[in-house]
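> For reference, the sequence and a predicted model appear below.
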Amino acid sequence: MIFRLDERLLFPEPDLAEPDGLLAVGGDLSTNRLLLAYQNGIFPWYSDDSPILWYSPHERFVLYPQELKISKSMRQVLRSGRFRVTVDTCFADVIKACSTAPREGQDGTWITDDMQEAYIKLHNEGCAHSIEVWENDQLVGGLYGIQAGAVFCGESMFSRLSNASKTALIYLCQTNKFELIDCQVHTDHLKSMGARMISREQYVAILQNGLR
């Protein structure tokens, strides 16, 4: 059963989601609703031509920072000093770059204008963060996401030069601020860096422990 949200600030229990993870439809992208969603293992994912869809997958693709794998070639990139990394210096530019980055097997983007506006508001409230990777003065990669207790809910990343997004993710892991990084969707790229699947129950337990 897919639940329809109204103006009330609430969500159904995540374990009531459909097999594909779809839990609810409707509602809005207000700061309070988005924070409530992420704090309960729920996130919005939809396109311009559909209503707001809320998901809570049965399994979550995550990366424990202590399990991060850095290849020998990537270590050489990091040692070279080619890239400079900053945090929260141009959030809007990062989310815009993520929205226009080409994705294999995808036409268009799920990072709609409304989504960008909502997440920029979250950033202004100190709840969403970006990591930027620079070569000289050019923004060449980065990522953004939401902080929910001890979990960083990664939303998207982009790379205009080889290894730029990897540099951003490695920096995030090495800040020692988070117990878990939620990668949401499986990719071979993230798996090679140590990401793995855990159950929704495990994921929500880590979320709730970090919010106490």
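Cool, got the structure.

> hey, let's count contacts and neighbours off CA atoms from now on
Noted.

> so where do the helices sit in this structure?
In the chain, the segments counted as helices under DSSP state H are 31-39, 72-80, 91-100, 113-124, 164-174, 188-191, 200-211.

> and Val151, which of those helices is closest to it?
Val151 lies closest to helix 200-211 among the helices of the chain, at 6.4 Å (C-alpha to C-alpha).

> Please enumerate residues in contact with the top strand by length along the chain?
Counting by DSSP state E, the longest strand found in the chain is strand 138-148. Applying C-alpha atoms under 8 Å, 6 or more residues apart in numbering, the contact partners of strand 138-148 are 35, 38-39, 91, 94-95, 98, 127-134, 152-161, 164-165, 168-169, 207, 210-211.

> Emit the PyMOL select command for whichever of those are buried.
Selection of buried members from those for PyMOL, criterion 16 or more other C-alpha atoms under 10 Å:
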select buried, resi 35+38+39+91+94+95+98+127+128+129+130+131+132+133+134+152+153+154+155+156+157+158+159+164+165+168+169+207
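
> Report how many residues lie close to Pro14.
By the measure other C-alpha atoms under 10 Å, the count of residues near Pro14 is 23.

> Starting from Asn209, give me the distance back to the residue nearest to it when sequence neighbours are not counted.
Nearest residue to Pro14 in three dimensions, chain neighbours excluded: Ser56, at 5.8 Å (C-alpha to C-alpha, 6 or more residues apart in numbering). The gap separating Ser56 from Asn209 is 18 Å, by C-alpha to C-alpha, to the nearest Å.

> putting a second one here so we can go through both:
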Amino acid sequence: MIRLPLLDPASPERFPDPRHALAEPNGLLAFGGDLSPRRLLAAYERGIFPWFNPGEPILWWSPDPRCVFDTATLTANRSLRRALAGKGWRVSVDEAFVRVMHACAAPRPGQQGTWIGAAIIEAYASLHTQGHAHSVEVWEGDALVGGVYGVAVGRLFCGESMFSACSGGSKLALVALAAWLREWGFPLLDAQVSNPHLLSLGAREMPREDFLAQVRRLSAQPFDPAHWRKVASRDAGDYL
């Protein structure tokens, strides 16, 4: 029988030590609490994130190992450059945050339902309004063809989800995000739980203990969120 700590609603910044998360299911740490901005930021600053299906209790996770991208090496490969050459796409930042979330929540082939329910969208939209959550969008004319969103804490970016409506859309969004993170001194892009697709894009697995040390270091480094608001829309070719 699994026994999990129940989070105290009156203590939004209190979490169990993520090193005590379960081995099976990998990383399950606690349940309950809420999705207030204060609690979400406290979670990300400790290497913890929420992940649950709509209608279920809020579940909090810190898996071992952790899936991460090194922003220094996350660049467009030859096949992506070839595939997107001449498409005329453009890339923007924080132009359509909620639209990206809804696109990420849309059903995908072979997938039943989504964990990005109304409560998650409302919570992260609040984080976005406060300057903590951000999105990168890929456009073909007025059509949104790809995107990625996540949460910035200090100089760590915690990716949440990405989508493609056209082949290459999510890859371009990820490459563009990494380009800005590199420029701003963000060495890691957290991808949470590894899967073959993320690993094929260049992600790697990091032991949780090492990841938590990086979280403590990077989340304590100040970063002005105004930088996100200053990013102008660019042609896709600028990132290829």
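Done, it's in. No experiment lies behind these values; they were computed from the predicted model shown.

> ok, now which ones touch the residue nearest to Pro14 of structure 1?
When contacts are counted by C-alpha under 8 Å, 6+ apart, Ser56 of structure 1 touches 14-15, 17, 21-23, 41-43, 200.

> so which of those residues is the most crowded?
Tallying neighbours with other C-alpha under 10 Å puts Leu23 at the head of the contacts of Ser56 of structure 1, with 26 neighbours.

> Just give me the match in structure 2 for that residue.
By TM-score structural alignment, Leu23 of structure 1 lines up with Leu29 in structure 2.

> Which residues are in contact with its match?
Contacts of Leu29 of structure 2 (C-alpha under 8 Å, 6+ apart): 4-5, 16, 18, 20-22, 59-62.

> same thing but at 7 Å, please
Neighbouring residues of Leu29 of structure 2 by C-alpha atoms under 7 Å, 6 or more residues apart in numbering: 4, 18, 21-22, 60-62.

> Equivalent analysis for Pro63 of structure 2, please.
26-27, 193, 208.

> residues in structure 2 aligned with the longest strand of structure 1?
Strand 138-148 of structure 1 covers residues 143-153 of structure 2 once aligned (TM-score structural alignment).

> Name the nearest residue to the most centrally placed residue in structure 2, sequence neighbours excluded.
Most central in structure 2 under C-alpha atoms, centre = their mean is Gly159, positioned 1.3 Å from the mean C-alpha point. Nearest residue to Gly159 of structure 2, sequence neighbours excluded (C-alpha to C-alpha, 6+ apart): Gly150, at 4.2 Å.

> The one you found - how many residues pack around it?
Residues near Gly150 of structure 2, counting by other C-alpha under 10 Å: 23.

> now the one 5 residues further on
Other residues within reach of Arg155 of structure 2, judged by other C-alpha under 10 Å, total 22.

> is it true that it touches Arg216?
No - using C-alpha atoms under 7 Å, Arg155 of structure 2 is not in contact with Arg216; the gap is 10.4 Å.

> okay, and the common contacts of those two?
Common neighbours of Arg155 of structure 2 and Arg216 (C-alpha under 7 Å, 6+ apart) do not exist.

> could you measure whatever residue is furthest in space from the centre of structure 1 against Met74 of structure 1, distance?
Of all residues in structure 1, Ser80 sits farthest from the chain's C-alpha centroid, using C-alpha atoms, centre = their mean; the distance is 27.6 Å. Here Ser80 of structure 1 is placed at a distance of 10 Å from Met74 of structure 1 (C-alpha to C-alpha).

> OK, contacts around the equivalent of Phe52 of structure 2 over in structure 1?
Counting by TM-score structural alignment, Phe52 of structure 2 corresponds to Tyr46 in structure 1. Neighbouring residues of Tyr46 of structure 1 by C-alpha under 7 Å, 6+ apart: 52-53, 110.

> Perfect, that will be all.
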